[in-house]
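Chemist: Quick one: sequence and predicted model below, then my questions.
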Amino acid sequence: MKKIRILLGSCGGLTGLYLSKLFRKSDYADFEIYGFDAESKNPTKFFVDKFFTVPNASNEEIFLNSLINLLNKEKIDIYFPLHSKEIRVVSKFEDRIRNSTDTKFIVSPYQSFLALDNKRNLYESLNKLGIRVPKIYSNEISPSDEEFPLFFKPESGSGSKGTMAVDTRAEFEILKKQKGLFLELLKGTEYTVDTICDQMGNLLGYNQRIRIKTLGGAAIITENNYEIDVGPYLQNIVKNFRVKGPANFQFFKTNKNEIVFTDVNLRFASGGLPLSVASGLNIPLLTVKLLLEDRINPEEYIPDKKHRIMYRYFEEIFEEEHDNL
């Protein structure tokens, strides 16, 4: 069995923990699993072979130097950047990393991040493609009373941090001093679509699921649902913005049967990815195969479309620290 050294970046969240366990159980290769994070206190360190503390990606130069040194020192074969901030930096300096290491990785072009990562840019970009997005209210013009409640969302950020319903004009006046968007509050069913694209930006496979319950923006109860097919929408976005590797898309099917796209994340989904894998679309392993240019059966890109529900629960780990005497 081939041996592959795989590095999980910014692995302190749900995605890093899940991937470490997934690759540990895989019979595709003998994965030696490495991980890093800016915080030493996180549960993923108990599930990897080696764990490293690396500076936060906020300081691009320090982070890049630490990353390149780690990739070379540990002879990493495949690197998965996981956090939005980390992935943006890796995309921005993609050529520098590739020219300095032998490690394989896949990220979307930096221009794609500029177009899709910031929420205002995202809605403008999708609107130009004829894709329905939430209505944006100007911070300078107060909505009519009939238009409340609204939804406030920061222009950039991960998960649901900073988002909230805006029920009154008084709340509107307070929040408009912050940098964010006031949007129509969508009512209906919220979906996430997990996707995988190749190095040329071609959509290869996707799995649709309903977000039933979330925690910190990550799905903890999610259910496959194929009552509608947004494949043509995905093809349109992926083609125009050259999306590469794993990505996830969020949209609402409103009570008026409108399809309204709300988010595009150029990374693994943070919560419901296990459901897509359990449904036959093993996006992490398919990404490894793409990077290794291994032969892939086309059926591996098609989920089984069974009615399946994922419930995520938490489990405790205890660590005792002792003073050195």
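Modeler: Everything's here; your move.

Chemist: Only C-alpha atoms from now on, for both contacts and neighbour counts.
Modeler: OK.

Chemist: quick check: longest strand of this protein.
Modeler: Using DSSP state E to define each element, the chain has its longest strand at strand 203-215.

Chemist: And the helices in the stretch 201-325 of the chain, which stretches?
Modeler: 231-241, 273-278, 283-291 (DSSP state H, counting those that start in this stretch).

Chemist: Now do the last one and strand 203-215, the angle between them.
Modeler: Read it as helix 283-291. Note on geometry: by axes from the mean of the first three to the mean of the last three Cα atoms, to 10 degrees, helix 283-291 and strand 203-215 are set 150 degrees apart in direction.

Chemist: Only the buried residues of helix 283-291, if you could.
Modeler: 283-288, 290-291 (16 or more other Cα atoms under 10 Å).

Chemist: Also the shortest one?
Modeler: By 16+ other Cα under 10 Å, the buried positions in helix 273-278 come out as 273-277.

Chemist: count of residues packed around Thr53?
Modeler: Thr53 sits with 14 neighbouring residues when counted by other Cα atoms under 10 Å.

Chemist: contacting residues around it?
Modeler: With contacts defined as Cα atoms under 8 Å, 6 or more residues apart in numbering, the neighbours of Thr53 are 36-40.

Chemist: For ChimeraX, write the select line for the buried members of those.
Modeler: Here the buried members of the contacts of Thr53 are turned into a ChimeraX selection, burial being counted by 16+ other Cα under 10 Å:
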select :36,37,38
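
Chemist: and here's the other structure:
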Amino acid sequence: MKEINILILSAGRRVELINCFKEAARKLNIKSNIIAGDCSDTAPALYFADKTCELPRINEPNYIDSIIEACNKENVSLVVPTIDTDLLLLSENKSLMEQATGAKILISDEAVIRICRDKINTQKFLEEHNFGVPKMHSVEEAQKSNLEFPLFIKPKSGSSSINTFKVNNAKELATYLSLVDEPIIQDFMEGEEYTVDVFLDFDSNIITSVPRLRLATRSGEIAKGRIVKDKDIMDNVASLLNILKPVGHITVQLMKTQNGIQYIEVNPRFGGGAPMSIQSGADSCVNLYRLLMGEELSYNENYRENLTFLRFDSSICLDENGELVK
């Protein structure tokens, strides 16, 4: 069996994801190197990977060429993005990169990425296909006194809940409008918030769907979560993704409100909390290896529910030479 090497882009703090891929290779008895790529030589994930490669920053002109070079040097079979700012550039260059390397790029089509990365496009897509979404207001509408508060404001292309605010009154609205670039203003949603990890094969067939109740968050990422097999959520998300047709591991955020299921956003990549779903049995890393080996996968719900995950920080130590102290 040939070696199946995986390149994780912008590896940063994705230690859990690195370890999930390593464990998946061990389970399947596959020879595989997990290669962590990052622009910083102090990214923690580098010290947990089998190999590392230094990549330029995403906005540098040689970024794509550097990934191609790394893929060819390390005989990479799959390239996995992990941050939002990568996605559009990778989707635009997907065919070029795959032809130049023979590796699969785990990225949805450019049209899908343009819907997901621009929250106005996401809103329009959801409305056009009759999925629940809080009503969106123009800045002019929101500044009128006849709109009911609270509202919610967020940037059009933001991530990690940066510059997202609940708006309680007109004074707060004026303040937040001065802080948020290209703002989107919506009705404020109240209810239980869920993240749904969905894995789709390279033909956009859904293989697993795992709702996680968000019990606590930090900096926009889940800190505590519970796996729940909520069929209403799973069926609704399946209907959405069968129209959108992304590929790979997708992270869907939504709320169950008194008005039903309402969507927050769709992130077409591994989310920070993905290892929760992977450890519950919906193993996207194992699935990816199997797809790369030419296997056909079918939909299943073979994961444990009612598991509660509590995430925490850890640290590693480097000596004066930048070597890991064990």
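Modeler: Thanks, I have the structure now. A quick note: this is a predicted structure, and the numbers were derived from the prediction, not measured.

Chemist: quick one on the thing from earlier: now render the helices of the stretch 201-325 of structure 1 as a markdown table, adding distance to Glu124 of structure 1.
Modeler: Written out in a markdown table, the entries for the helices of the stretch 201-325 of structure 1 read as follows (distance: least, Cα to Cα, whole Å):
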| stretch | distance to Glu124 of structure 1 |
| --- | --- |
| helix 231-241 | 13 |
| helix 273-278 | 28 |
| helix 283-291 | 29 |
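
Chemist: quick one: the closest residue to Ser10 of structure 1 other than its chain neighbours from Phe52 of structure 1, how far?
Modeler: Across the structure, with Cα to Cα, 6 or more residues apart in numbering as the measure, the residue nearest Ser10 of structure 1 apart from its sequence neighbours is Asp37 (4.4 Å). Using Cα to Cα, to the nearest Å, Asp37 of structure 1 is found at 7 Å from Phe52 of structure 1.

Chemist: Helices of the stretch 1-150 of structure 1, residue ranges please.
Modeler: Using DSSP H, counting those that start in this stretch, the helices found in the stretch 1-150 of structure 1 span residues 14-25, 60-73, 84-92, 94-100, 110-116, 119-128.

Chemist: per the alignment, Lys244 of structure 1 corresponds to what in structure 2?
Modeler: Under the alignment (TM-score structural alignment), Lys244 of structure 1 maps onto Val247 of structure 2.

Chemist: ok, now Ser270 of structure 1?
Modeler: For Ser270 of structure 1, the equivalent position in structure 2 is taken to be Gly272, counting by TM-score structural alignment.

Chemist: Its match reaches Val15, doesn't it?
Modeler: No: counting by Cα atoms under 8 Å, Gly272 of structure 2 stays clear of Val15, with 10.0 Å between them.

Chemist: For burial, what's the neighbour tally of the residue nearest to Phe241 of structure 1 when sequence neighbours are not counted?
Modeler: Distances taken as Cα to Cα, 6+ apart put Ser112 closest to Phe241 of structure 1, at 5.4 Å, once the chain neighbours are dropped. Ser112 of structure 1 is flanked by 20 other residues according to other Cα under 10 Å.

Chemist: And the equivalent of Gly102 of structure 2 over in structure 1, how close does it get to Phe80 of structure 1?
Modeler: If you follow Gly102 of structure 2 across to structure 1 using TM-score structural alignment, you land on Asp102. Here Asp102 of structure 1 is placed at a distance of 14 Å from Phe80 of structure 1 (Cα to Cα).

Chemist: Which one's more surrounded, these two?
Modeler: Set Asp102 of structure 1 next to Phe80 and count neighbours by other Cα under 10 Å: Phe80 wins out with 24 against 14.

Chemist: residues contacting Ala24 of structure 2?
Modeler: Listed by Cα under 8 Å, 6+ apart, the contact partners of Ala24 of structure 2 are 283, 285-286, 289.

Chemist: 6 Å - rerun?
Modeler: Contacts were defined as Cα atoms under 6 Å, 6 or more residues apart in numbering; by that measure Ala24 of structure 2 touches 285-286.

Chemist: Then the one 3 residues further on?
Modeler: By Cα under 6 Å, 6+ apart, no residues touch Lys27 of structure 2.

Chemist: Next: Asp118 of structure 2.
Modeler: The neighbourhood of Asp118 of structure 2, defined by Cα under 6 Å, 6+ apart, consists of 156-157.

Chemist: Can you tell me the closest non-neighbouring residue to Asp319 of structure 2?
Modeler: Take Asp319 of structure 2 and drop its neighbours on the chain: the residue closest to it by Cα to Cα, 6+ apart is Val325, 6.2 Å away.

Chemist: right, and the one you found touches Ser315 too?
Modeler: No: the pair Val325 of structure 2 and Ser315 does not pass the contact test of Cα atoms under 6 Å, sitting 11.1 Å apart.

Chemist: Neighbour count for these two, which is higher?
Modeler: When neighbours are counted by other Cα under 10 Å, Val325 comes out ahead of the other of Val325 of structure 2 and Ser315, with 9 against 5.

Chemist: Any figure for the gap between that one and Asp84 of structure 2?
Modeler: Look at Val325 of structure 2 and Asp84 of structure 2: by Cα to Cα, they are 32 Å apart.

Chemist: same deal with Ser95 of structure 2?
Modeler: Taking Cα to Cα as the criterion, Ser95 of structure 2 is separated from Asp84 of structure 2 by 19 Å.

Chemist: Which residue of those two possesses the greater neighbour count?
Modeler: Per other Cα under 10 Å, whichever of Ser95 of structure 2 and Asp84 has more neighbours is Asp84, with 19 against 12.

Chemist: Now do that one against Gly191 of structure 2, distance only.
Modeler: Taking Cα to Cα as the measure, Asp84 of structure 2 falls 26 Å from Gly191 of structure 2.

Chemist: again, but for Gln258 of structure 2
Modeler: Here Gln258 of structure 2 is placed at a distance of 7 Å from Gly191 of structure 2 (Cα to Cα).

Chemist: between those two, which one's more packed in?
Modeler: Neighbour totals were compared for Gln258 of structure 2 and Gly191, and Gly191 leads with 14 against 11 (other Cα under 10 Å).

Chemist: In this model Asn259 seems to touch the more buried one, though I could be wrong.
Modeler: No: the criterion here is Cα under 6 Å, and Gly191 of structure 2 misses it with Asn259 at 9.5 Å.

Chemist: Identify the contacts common to these two.
Modeler: Common neighbours of Gly191 of structure 2 and Asn259 are not found (criterion: Cα under 6 Å, 6+ apart).

Chemist: Show me what Lys85 of structure 1 aligns to in structure 2.
Modeler: Lys85 of structure 1 maps onto Thr85 in structure 2, by TM-score structural alignment.

Chemist: Run a quick neighbour tally on the closest residue to that match other than its chain neighbours.
Modeler: The spatial neighbour of Thr85 of structure 2 that comes closest, neighbours along the chain excluded (Cα to Cα, 6+ apart), is Ile58 at 7.7 Å. Using other Cα under 10 Å, the number of residues around Ile58 of structure 2 comes to 15.

Chemist: Brilliant, that's me finished.
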